[in-house]
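**Q** Predicted structure and sequence below. I'll ask about it afterward.
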Amino acid sequence: MALENLRGTLDEAQAVMEECLGAFRPEVGLILGSGLGPLAERIADPVFVPFGEVPGMGVSTANRHVGRFVAGMLGGKRVLAMQGRLHGYEGYTAQEVAFPVWLMARLGAGTLITTNAAGAINESYRVGDFCIMTDQLNFTGRNPITGTEPAAMAPRFFSMLDAYDPALRQLARQTAEALAIPVQEGVYLGLLGPSFETPAEIQMFRSWGADTVAMSVCEEVIAARHVGMRVLGISLVSNMACGVEGASPSDEEVHEVAQTREADFCRLIEGVLLKI
């Protein structure tokens, strides 16, 4: 997608989505990361829109990412979920990765819940933990707001203080406690991928204050904050980061762990939605 066509393509995408959704307008955008897509199957009265049918949307090529929007009711809220996401390592630009977030905002979503599977840099974390993101380190080397078109949608320069909404983080903590689901809180670091990080990189990231690491989220969050959305980020710790306790991450491990934590993930997200 050419940068100079961003706003026009968003107009076209919005028109297509509004035609598909009818009178439905989402309150919450939900991005379901690696292995976490089954939550979309719990959405009531679903309307499915494949990414490929929406102007400007890329097609998801990541393993087990279905690649479609699912609109409907979840946790008492009108939700527009992405069952799968787009990644920079698939060849998409930062603007293309951020495109569905801008589209969600245009359709009415004022809150974004973004989720992913991540590796644990913090050695006190355990595989299977959930981690509420408190802040992020964008190590992708990209930013979706570069250029003239994104800057025309909202002020070019904007604060990333409290990028992950403090009230939503507190709500997620309280929900997890009420459901007896242990959670961690920490700083997330995003890489471009697709290679997993090296042990030397992990040592460096730890010295910077990073607790978890993966290949998504940062560009989505920047785009969401640019247009004023509130953001909650939750990772599933699917593996220890490379070199931590001798770990050597694999894609299969990520999805196997996600399957074992599916039920608690669904309970946590639905519980948060009920209280937003």
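**A** On my side now, so go ahead. The structure displayed is predicted, hence computed values, not measured ones.
**Q** When you work out contacts or count neighbours from here on, use the C-alpha atoms and nothing else.
**A** Fine.
**Q** Give me the residues contacting stretch 179-194.
**A** Stretch 179-194 is contacted from outside by 87-89, 125, 129-141, 173, 176, 205, 209-218, 264, 267-268, using C-alpha atoms under 8 Å, 6 or more residues apart in numbering.
**Q** Do a quick rundown of the helices in the stretch 51-200 of the chain.
**A** Residue ranges of the helices in the stretch 51-200 of the chain, as given by DSSP state H, counting those that start in this stretch, are 94-107, 148-153, 166-178, 199-208.
**Q** I'd like to know how many residues surround the nearest residue to E262 once chain neighbours are set aside.
**A** Nearest-residue entry for E262: L36, 6.9 Å, with adjacent residues in sequence omitted and distances by C-alpha to C-alpha, 6 or more residues apart in numbering. Residues contacting L36 under the criterion other C-alpha atoms under 10 Å number 24.
**Q** L36 touches A258, doesn't it?
**A** Yes - the pair formed by L36 and A258 meets the contact definition of C-alpha atoms under 8 Å, at 6.5 Å.
**Q** just to revisit the earlier point, need the winner for burial among the helices of the stretch 51-200 of the chain.
**A** helix 94-107 (a mean of 24; mean count of other C-alpha atoms under 10 Å).
**Q** Need the residues that contact that one.
**A** Here helix 94-107 makes contact (C-alpha under 8 Å, 6+ apart) with 1, 3, 10, 13-14, 18, 25-26, 29, 56-58, 80, 85-88, 142-145, 219-220, 223-224, 227, 229.
**Q** let's go with 7 Å and repeat that
**A** Contacts with helix 94-107, where a contact means C-alpha atoms under 7 Å, 6 or more residues apart in numbering, come from 1, 10, 14, 25-26, 29, 86-88, 142-144, 219-220, 223-224.
**Q** Okay, one more to line up with it:
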Amino acid sequence: MYKNIEEAAQYIQSQISHQPDIAIILGSGLGGLKNEIDIDLKISYQDIPHFLKSTVAGHSGELIFGYFQGKKILMMSGRFHYYEGYDMKQVTFPIRVFKKLGIDKLIVSNASGGVNKAFAPGDVMLIRDHINFFPENPLRGKNLDEFGPRFPDMSEPYDLKFLQGLKLVAAERNIPVFEGVYLGLQGPTFETPAEYGMVQRLGADAVGMSTVPEVIVAKHQGMRVAAISVITDVGGPDLKVPVSHEEVLNAANVAMPKVISLVSGFLKNLDQF
């Protein structure tokens, strides 16, 4: 595993012109953010040693290096999911590579289903904590001592200063945002009304099929993380509303201007956070 991480990092390092300041992972339907950056280079995942192929609509499958708000950005346009058949070490492989490249800051975005009754499709939730309901932990197995400890602390999975920074940007730009807990499930099925009710009773505000494994690995290796969820549908035990991937992508597109403005302001003032 460590050799594979080194080989992937060495290849990317040979292609990009500068050390990235931060990495960004784009979730379903949030690819519009890449249109905001001054792109220096695009690398197809298939060209990077040991990288996987993204198989989901809305995930283009390329690594983008460029500039945005004075920062050097390494952006994953398309992520890997456990439900695609990959194991957790494969799903989180890019996060290991980011760390090997010397990146210690990460922004993660996703599309999620809302269970908080205050939510509506197109709302934006800043993640302050998560609940891991995946059937496998990405740290299971031999610990990679080069990256972090056997038993990493998870008392602050999402950096509080980053969270406060995002909230400050939202207030300054009049962007309505919520703050809440994200619960990660395996997928690929959308949740039943009863499952939405379970998620709500467990204390989460939104549910999705990504993010949690990536954040666990990021925290294992000491990275600071900020995460943004776009609420694409709202469910519950009394709400039997059909959900499709197309509707998820459409709702993400509606929220895109808010996400772009949030990330733009955050990056502009990143050094203050």
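**A** Everything's here; your move. Everything quoted here is computed from the prediction, not taken from an experiment.
**Q** what's the aligned residue in structure 1 for D123 of structure 2 in contact with, if anything?
**A** Pairing criterion TM-score structural alignment: the partner of D123 of structure 2 within structure 1 is identified as D129. By C-alpha under 7 Å, 6+ apart, the residues touching D129 of structure 1 are 182-184, 236-237.
**Q** Go again with 8 Å.
**A** If a contact means C-alpha under 8 Å, 6+ apart, then D129 of structure 1 has 182-184, 236-238 as its contacts.
**Q** I'd like to know how far it sits from L103 of structure 1.
**A** According to C-alpha to C-alpha, to the nearest Å, D129 of structure 1 stands 31 Å off from L103 of structure 1.
**Q** Now for A57 of structure 2, how many residues are close by?
**A** With neighbours defined by other C-alpha under 10 Å, the count for A57 of structure 2 comes to 13.
**Q** Could you check which helix or strand contains the residue mapped onto A258 of structure 1 from structure 2?
**A** Matched by TM-score structural alignment, A258 of structure 1 corresponds to A252 in structure 2. Here A252 of structure 2 sits within helix 245-268, counting by DSSP states H and E.
**Q** quick one: buried residues of that helix?
**A** Neighbour-count burial for helix 245-268 of structure 2, counted by 16 or more other C-alpha atoms under 10 Å, picks out 248-256, 258-267.
**Q** average gap between it and structure 1?
**A** Superposed on structure 1, helix 245-268 of structure 2 shows a mean distance to its aligned partners of 1.1 Å (mean C-alpha distance after the TM-score superposition for structure 1).
**Q** Packing partners of that helix?
**A** If you count contacts as 3 or more C-alpha pairs under 8 Å, 6 or more residues apart in numbering; DSSP states H and E, helix 245-268 of structure 2 packs onto strand 124-132, helix 160-172, strand 224-234.
**Q** who touches the shortest one?
**A** Around strand 124-132 of structure 2, the neighbours that count as contacts under C-alpha under 8 Å, 6+ apart are 156-158, 160, 163, 166, 176-185, 204, 212, 226-231, 255, 258-259.
**Q** That one: how far from the chain's middle?
**A** Distance, stretch centre to chain centre, for strand 124-132 of structure 2: 11 Å (C-alpha atoms, centre = their mean, to the nearest Å).
**Q** ok and it relative to strand 224-234, angle-wise?
**A** Relative orientation of strand 124-132 of structure 2 versus strand 224-234 (axes from the mean of the first three to the mean of the last three C-alpha atoms, to 10 degrees): 100 degrees.
**Q** Give me the mean distance between strand 124-132 of structure 2 and structure 1.
**A** Once the two structures are superposed, the average separation between strand 124-132 of structure 2 and the matching residues of structure 1 is 0.5 Å (mean C-alpha distance after the TM-score superposition for structure 1).
**Q** orientation of that strand relative to helix 193-201 in degrees?
**A** Going by the same axes, to 10 degrees, strand 124-132 of structure 2 makes 90 degrees with helix 193-201.
**Q** ok, now which ones touch the aligned partner of F205 of structure 1 in structure 2?
**A** For F205 of structure 1, the aligned position in structure 2 is occupied by V199, per TM-score structural alignment. Counting by C-alpha under 8 Å, 6+ apart, V199 of structure 2 makes contact with 115, 183, 205-207.
**Q** top of the residues you listed by neighbour count?
**A** Top of these by neighbour number is A206, holding 30 neighbours under the definition other C-alpha under 10 Å.
**Q** Look up the closest residue to that one, ignoring the ones flanking it.
**A** Take A206 of structure 2 and drop its neighbours on the chain: the residue closest to it by C-alpha to C-alpha, 6+ apart is G114, 4.3 Å away.
**Q** what's the answer for P20 of structure 2, then?
**A** Closest residue in space to P20 of structure 2, ignoring its immediate chain neighbours: K72 at 4.8 Å, by C-alpha to C-alpha, 6+ apart.
**Q** S60 of structure 2 too?
**A** Once flanking residues are discounted, S60 of structure 2 sits nearest to G78: 5.3 Å by C-alpha to C-alpha, 6+ apart.
**Q** List the contacts of stretch 44-55 of structure 2.
**A** When contacts are defined by C-alpha under 8 Å, 6+ apart, stretch 44-55 of structure 2 is touched by residues 4-5, 7-8, 11-12, 60-63, 78-80, 84, 90, 93-94.
**Q** Pull out the buried residues from those.
**A** Buried positions within the contacts of stretch 44-55 of structure 2, assessed by neighbour count (16+ other C-alpha under 10 Å), are 5, 7-8, 12, 60-63, 78-80, 90, 93-94.
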